[in-house]
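> sequence unknown, structure follows:
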């Protein structure tokens, strides 16, 4: 399950809470494209902004509409007790995997993060992906901590935040981490611009924001890398550089992807939880130009 393309869809909001028809439309695109897994309630799914009942509803919609595609559910929360609540809910709903970030307000220490994963690992029967993304969590994992966590039961994958620009350094980075963790634990790259670089360097999965909206080009990159077509994967990923540039301009991928989904009519306007805002009119025109140039629809 923690291999190939894992697509992270939005959790679109409407005036009355979760926009269920819009979420179902996003799920249908992923099912039709036959992505390798679907991760609901990741960062793109705005888990940190949703009420418990909204998270529960997204969880059940994801499982219900995924057909035969494995569903991973994000279970991050500020307290361990809350995390355990979401773990139980995801298991009861039929999720096949969990994604856990070390979410915090007070900065966490290594021992606290290890204890979080230890507690959850012993409370679940389904595999768990360790979410390593210091941009959103403000916590930086060391390889030593990754190795300690990876030896816990039910740990299935580590989601790393990217790889170095130099291909040789990327390979070395992935090899260094894999040498310290059990063979059954996969390593997945996140950060869409790093996709081909990470997959070509030996990552087993791509945890993908763009894959949650545009699965076909994302699958093309993934399949090329899986086939050993290093240059093709890199070319396909580099062709999307105008989109990666927009990510940088707008503080990450979320606002861009949400605005793209709105422009394509897949979700309603103002689909993000306040105070988050999608792009303004001028920025949307620039995004539209990029989508047209890249033939993304």
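Yep, that arrived. Owing to the predicted nature of the structure, the values given are computational and were not obtained by experimental measurement.
> contacts, neighbours, all on C-alpha from now
Will do.
> Check the gap between residue 79 and residue 100 for me.
12 Å (CA to CA, to the nearest Å).
> Between those two, which is the more surrounded one?
The neighbour comparison of residue 79 against residue 100 (other CA atoms under 10 Å) goes to residue 100, with 23 against 13.
> Contact partners for that one?
The contact partners of residue 100, taken as CA atoms under 8 Å, 6 or more residues apart in numbering, are 74, 75, 76, 128, 129, 130, 131.
> try residue 137
Applying CA under 8 Å, 6+ apart to residue 137 gives the contacts 101, 102, 103, 104.
> Between those residues, which sits nearest residue 207?
Nearest to residue 207, judged by CA to CA, of the contacts of residue 137 is residue 101 at 13.6 Å.
> May I ask you to confirm that the closest one is in contact with residue 131?
Yes: in this structure, residue 101 is within contact of residue 131 by CA atoms under 8 Å, at 4.6 Å.
> Comparison target, given below:
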């Protein structure tokens, strides 16, 4: 794996914290969509919401050295356009020089941690639009979870709309990841039925004073055959989110096939995938990333 020296990163952060802004200022930028017309983004915003597990390894993503090394491998693979993460991870990658000529997508939330009493109080707790503009980053991403039985979802809708407005004011794309969710035995779950995903797309597409800079980040439905009808709900460009993949090689192959089919739809412009590529079943990050790129 690409070698990362945690000691060097810590020394820079202790002695010269201004190095983060300096690295952002000299980063070589690129258009959001490259020559091939598709978008392949590696997602690594899981730790900031306390989601550290990969399969049966409860704290796999808690090892920052391992995560950074895996990210560096993924970002070096041909066809990988960029990365989605929170400030702590993106700043490490900036200091490592790993973000030149890459799309840098800042995660804007979430405060509603899984399993917490305040789980649906999804306030924006990471990047703001002004932060992304100041750093010269290329896009933002936010999560929109809607529970029809939770009055707090109205505040989530309102704050999401204003965040989209703020991003549009800076002419920055924002990737909205909408879910209809509900509680089952006290646990919040995302509804991945075709009906629920269709409704979430319709709601997200109509938020804010403009949709000019809005992209959608959409899960593949429980039945992949429904995706054609689901994606007819909006003309906004969309990317597929990878989601959790089972712990076997067969599970990984089934995920690839689901993505392959949905990528043929006209509004689907690419993939945003995290754990299943950074922590593949066979441990070969480069091969997993190359396979996903090949689907595009």
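That came in fine, so what should we check first? Given the structure is predicted, the values throughout are model-derived calculations rather than measurements.
> Any idea what the TM-score comes out to?
The TM-score (TM-score structural alignment, normalised by the length of structure 2) is 0.54; 201 aligned residues with a CA RMSD of 3.8 Å.
> Can you list which of the contacts of residue 100 of structure 1 are found in helices?
Counting by DSSP state H, these place none of their members in helices.
> For the stretch 101-250 of structure 2, which segments are assigned as strands?
Residue ranges of the strands in the stretch 101-250 of structure 2, as given by DSSP state E, counting those that start in this stretch, are 103-107, 139-146, 174-184, 187-190, 214-219, 238-241.
> which one of those is the most hemmed in?
Of all the strands of the stretch 101-250 of structure 2, strand 103-107 has the most neighbours on average by mean count of other CA atoms under 10 Å, namely a mean of 27.
> mean deviation of it from structure 1?
Strand 103-107 of structure 2: mean distance to aligned residues in structure 1 after superposition is 1.4 Å, counting by mean CA distance after the TM-score superposition for structure 1.
> okay but residue 71 of structure 1 is in contact with residue 95, surely?
Yes: between residue 71 of structure 1 and residue 95 there is a contact under CA under 8 Å: 5.4 Å.
> Give me the common contacts of those two.
residue 63.
> Residue for residue, what is the longest helix structure 2 has?
Under DSSP H, structure 2 gives helix 152-169 as its longest helix.
> what angle separates that one from strand 174-184?
Relative orientation of helix 152-169 of structure 2 versus strand 174-184 (axes from the mean of the first three to the mean of the last three CA atoms, to 10 degrees): 170 degrees.
> Buried residues in helix 152-169 of structure 2, which are they?
Residues of helix 152-169 of structure 2 classed as buried: 153, 156, 157, 159, 160, 161, 163, 164, 165, 166, 167, 168 (neighbour count, 16 or more other CA atoms under 10 Å).
> Can you spell out which helices and strands pack onto it?
On a contact count with 3 or more CA pairs under 8 Å, 6 or more residues apart in numbering; DSSP states H and E, helix 152-169 of structure 2 meets helix 129-135, strand 139-146.
> Out of those, which is closest to residue 43 of structure 2?
Between residue 43 of structure 2 and those, the shortest gap by CA to CA is with strand 139-146, which sits at 10.5 Å.
> Mean per-residue distance, the closest one versus structure 1.
Superposing on structure 1 and averaging over aligned pairs (mean CA distance after the TM-score superposition for structure 1), strand 139-146 of structure 2 comes out at 3.3 Å.
> Would you pull up how far that strand lies from the middle of the chain?
With CA atoms, centre = their mean, to the nearest Å as the basis, strand 139-146 of structure 2 stands 9 Å off its chain's centre.
> One more: stretch 179-192 of structure 2?
20 Å.
> Which of the contacts of residue 100 of structure 1 are retained in structure 2?
Retained in structure 2 (both residues aligned by TM-score structural alignment, their matches' CA atoms under 8 Å) from the contacts of residue 100 of structure 1: 74, 75, 76, 128, 129, 130, 131.
> in structure 2, which spans are helices?
6-15, 19-26, 64-76, 87-95, 129-135, 152-169, 194-205, 227-230, 249-262, 275-278, 285-295.
> For residue 40 of structure 2, which of the ones you listed is the nearest?
Short answer: helix 285-295, nearest of the helices of structure 2 by CA to CA, at 6.8 Å.
> That closest one against structure 1, how far on average?
Looks like 3.0 Å for helix 285-295 of structure 2 (mean CA distance after the TM-score superposition for structure 1).
> quick one: contacts of that helix?
By CA under 8 Å, 6+ apart, helix 285-295 of structure 2 touches 40, 70, 73-74, 77-80, 256, 259-260, 263, 277-280.
> Run through the residues that contact the alignment partner in structure 2 of residue 89 of structure 1.
When structure 2 is aligned by TM-score structural alignment, residue 89 of structure 1 is paired with residue 131. If you count contacts by CA under 8 Å, 6+ apart, residue 131 of structure 2 has none.
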